[in-house]
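Engineer: dropping a prediction and its sequence here:
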Amino acid sequence: MGEPHILIVDDARDIREPLSQYLRKHTFRTSLAADAAQARAAVEQGAVDLVVLDIMMPGEDGLSVCRWLSDRGGPPVILLTAMADDADRVIGLELGADDYVVKPFNPRELLARIRAVLRRAPPAPAKVEGGARSFGPWTHRPDTAQLAHEDGSKLALTSAENRLLGVFLDNPRTVLSRDRLLDVTAGREAKAYDRAIDNQVSRLRRKIEVDPKKPTLLMTEWGGGYRLAANVETAGA
């Protein structure tokens, strides 16, 4: 199941179903949601690599869903927005959305943007090299993309989070520039995108920090990048 899993959230059936068919023809797996409640359930049920999210929906709108996704640490979001929604577009980006597409849109354009966002945070291979490692109160198991806390709780990581955390664990207490992180996680195909790494680090912080606004593990080095401020040790089985 190596194909990226895309969740399409739109109350318009004549948009979400044809878009799903189009993406499936281009090797993606898709799930559909007609409203915010269905979107939340879909994200809770399984790993989603990217969400295509309509802003204007009856009841809870897309911006609220975007905020919820951002608060829980992902996955990446591409907003679908009406031409006149300049303010909503800006708010969505401030909430952590990775990109937006204006309605009516060309499916080929949306496909290109989906691929671009996924290139910035590429899926990790099915088997990640290296065993479990501990840092601070956490143990990272890359093969299952899982974090275990010393209190016994566990968290699932997206493929992008799993890959990014692995880079930090490979380089503890070392300042890693945004350019280096982007190159290591996305490869040479990635285009320069300043917010890409910032968004990924922000999502990871929401999972591993006690207070993401006052991080003690993933530290920002102003003008430099980011640093894992913890020792890393090999963990038992």
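Structural biologist: Here it is on my side, so go on. Predicted model, so just to flag it, every value in this text is computed and none were measured.
Engineer: rest of the way, CA atoms for contacts and neighbours
Structural biologist: Will do.
Engineer: and the helices in the protein?
Structural biologist: According to DSSP state H, the chain carries its helices in the segments 13-25, 36-45, 62-71, 86-94, 107-120, 159-170, 178-186, 194-208.
Engineer: what's the first one packed up against?
Structural biologist: This means helix 13-25. Contact partners of helix 13-25 among helices and strands, from 3 or more CA pairs under 8 Å, 6 or more residues apart in numbering; DSSP states H and E: strand 5-9, strand 29-33, helix 107-120.
Engineer: the first one vs helix 13-25, what angle?
Structural biologist: Translated: strand 5-9. Angle, strand 5-9 to helix 13-25, by axes from the mean of the first three to the mean of the last three CA atoms, to 10 degrees: 170 degrees.
Engineer: among the helices and strands packed on helix 13-25, which is the most enclosed?
Structural biologist: Comparing these by mean neighbour count (mean count of other CA atoms under 10 Å), strand 5-9 ranks first with a mean of 24.
Engineer: who's in contact with Ala156?
Structural biologist: Ala145, Gln146, Leu147 (CA atoms under 8 Å, 6 or more residues apart in numbering).
Engineer: narrow the residues you listed to those in strands?
Structural biologist: Using DSSP state E, the subset of the contacts of Ala156 located in strands is Gln146, Leu147.
Engineer: quick check: Pro122 vs Leu228, distance?
Structural biologist: Distance of Pro122 to Leu228, given as CA to CA, to the nearest Å: 21 Å.
Engineer: what's the answer for Val184, then?
Structural biologist: For Val184 relative to Leu228 (CA to CA), the value is 16 Å.
Engineer: just to revisit the earlier point, neighbour-wise, which one of the contacts of Ala156 leads?
Structural biologist: Leu147 (23 neighbours; other CA atoms under 10 Å).
Engineer: ok, the most centrally placed residue in the chain - contacts?
Structural biologist: Geometric centre of the chain, nearest residue: Pro75, 3.2 Å, by CA atoms, centre = their mean. Residues in contact with Pro75, defined by CA under 8 Å, 6+ apart, are Val48, Asp49, Leu50, Val51, Leu69, Thr158.
Engineer: check it against this one:
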Amino acid sequence: MTVAPMVAILDDEPQVRQLLSEVLSDAGFRTATFARAAEFEAALERTAPDACLVDLGLPDRDGLALVHRLALESGAAIIIISGRAQVQDRVTGLELGADDYIIKPFDPVEVVARVRARLRGGRESVAQGASNTAQFAGWTAQLDRFALIAPDGPEIPISQAEAEVLRLFLESPKRLISRTQMQETLGGTAGDSFDRAMDVRISRLRTKLGEDPRNPRLIKTIYGAGYIFLGDVTWS
């Protein structure tokens, strides 16, 4: 029997925790709720959620610092749910590793749709028996483990969202990938918010691959058209 995905909910507002838990449970997810970062982090030692919904206004921990730690150490999809509506807050959250950003007050139906969209890519790849290990330019990408192995040996964690973007590039090397193709493949709503999220994820990938941001060797920006991955790729 297939086990339902687990969603961890971290928010200090009881009404928000209850609402999210109920709507996600009704949609077929398992849920675990936490009011404080300390208990949430303790639970991560015992279980690995598929997705984490994280409020930034926590009483015992800086929410952005927690998001950054999750991005570095967890393969879970990370979705910020926050009352901070400024563009810079959203950009910072994405740059630190979040996969999505939802502003309070929110529509519960939209939260369910965002969680499903974030989990769909990885689960569909596994269900279809897709290869998850690829070699390129001396690097090894282990997409099921959300990890990059550098040519000189060190392992570098990547987030689920970064793994989804990297898989898209690795499956279509030396071909132009337009913004529209990215939106159709990865999900999300076309527009400035989606474009910014893609820019941030690609920037993070370039950094982890040791790319010169002014003259990247592997992930090239074709201005006004999209991106192209220039490496030779071998799947195993």
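Structural biologist: Sure, I can see it. Since the structure is predicted, the reported quantities are computational estimates derived from the model, not experimental observations.
Engineer: and in structure 2, which of the contacts of Pro75 of structure 1 remain?
Structural biologist: Counting by both residues aligned by TM-score structural alignment, their matches' CA atoms under 8 Å, the contacts of Pro75 of structure 1 that remain in contact in structure 2 are Asp49, Leu50, Val51, Thr158.
Engineer: tell me the contacts of the second one?
Structural biologist: Taking CA under 8 Å, 6+ apart as the contact definition, Leu50 of structure 1 lies against Pro4, His5, Ile6, Leu7, Pro75, Pro76, Val77, Ile78, Ile114, Leu118.
Engineer: then the first one?
Structural biologist: Taking CA under 8 Å, 6+ apart as the contact definition, Asp49 of structure 1 lies against Pro4, His5, Ile6, Pro75, Pro76, Leu118, Thr158, Ser159.
Engineer: mind redoing it with 10 Å?
Structural biologist: By CA atoms under 10 Å, 6 or more residues apart in numbering, Asp49 of structure 1 lies in contact with 3-7, 29, 43, 74-77, 118, 121-123, 158-160.
Engineer: what distance do you get for the aligned partner of Val101 of structure 1 in structure 2 to Arg167 of structure 2?
Structural biologist: Per TM-score structural alignment, the equivalent position to Val101 of structure 1 in structure 2 is Ile103. According to CA to CA, Ile103 of structure 2 stands 28 Å off from Arg167 of structure 2.
Engineer: those two: who's more crowded?
Structural biologist: Arg167 (22 against 15).
Engineer: touching, the more buried one and Leu143? I think so.
Structural biologist: Yes: using CA atoms under 10 Å, Arg167 of structure 2 is in contact with Leu143, at 7.4 Å.
Engineer: shared neighbours of those two, anything?
Structural biologist: Residues touching both Arg167 of structure 2 and Leu143 (CA under 10 Å, 6+ apart): Gly122, Ser131, Asn132, Thr133, Ala134.
Engineer: can you put those residues in CSV and add neighbour count?
Structural biologist: Shown next, in CSV, are the shared contacts of Arg167 and Leu143 of structure 2 (neighbours: other CA atoms under 10 Å):
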residue, neighbour count
Gly122, 19
Ser131, 15
Asn132, 17
Thr133, 17
Ala134, 18
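Engineer: any idea which of the residues you listed is closest to Ala98 of structure 2?
Structural biologist: Taking CA to CA as the measure, Ala98 of structure 2 lies nearest Gly122 of these, at 16.1 Å.
Engineer: returning to that earlier point: can you pull the contacts of the match of Val101 of structure 1?
Structural biologist: Asp55, Ile80, Ile81, Ser82, Gly83, Arg84, Ala85, Gln86, Arg90 are the contacts of Ile103 of structure 2 under CA under 10 Å, 6+ apart.
Engineer: what do you get if the cut-off is 7 Å, keeping everything else the same?
Structural biologist: Ile103 of structure 2 sits next to Ile81, Ser82, Gly83, Arg84, Ala85 when contact means CA atoms under 7 Å, 6 or more residues apart in numbering.
Engineer: what's the counterpart of the first one in structure 1?
Structural biologist: For Ile81 of structure 2, the aligned position in structure 1 is Leu79, judged by TM-score structural alignment.
Engineer: its match: neighbour count?
Structural biologist: The burial count for Leu79 of structure 1: 26, using other CA under 10 Å.
Engineer: right, and it touches Asp99 too?
Structural biologist: Yes: with contact defined as CA atoms under 7 Å, Leu79 of structure 1 counts as touching Asp99 (6.4 Å).
Engineer: ok, and the closest non-adjacent residue to Ser172 of structure 2?
Structural biologist: Phe229 (7.6 Å; CA to CA, 6 or more residues apart in numbering).
Engineer: meant to ask about Leu182 of structure 1, not that
Structural biologist: Of all residues not flanking Leu182 of structure 1 in the chain, Ile197 sits nearest, at 6.4 Å (CA to CA, 6+ apart).
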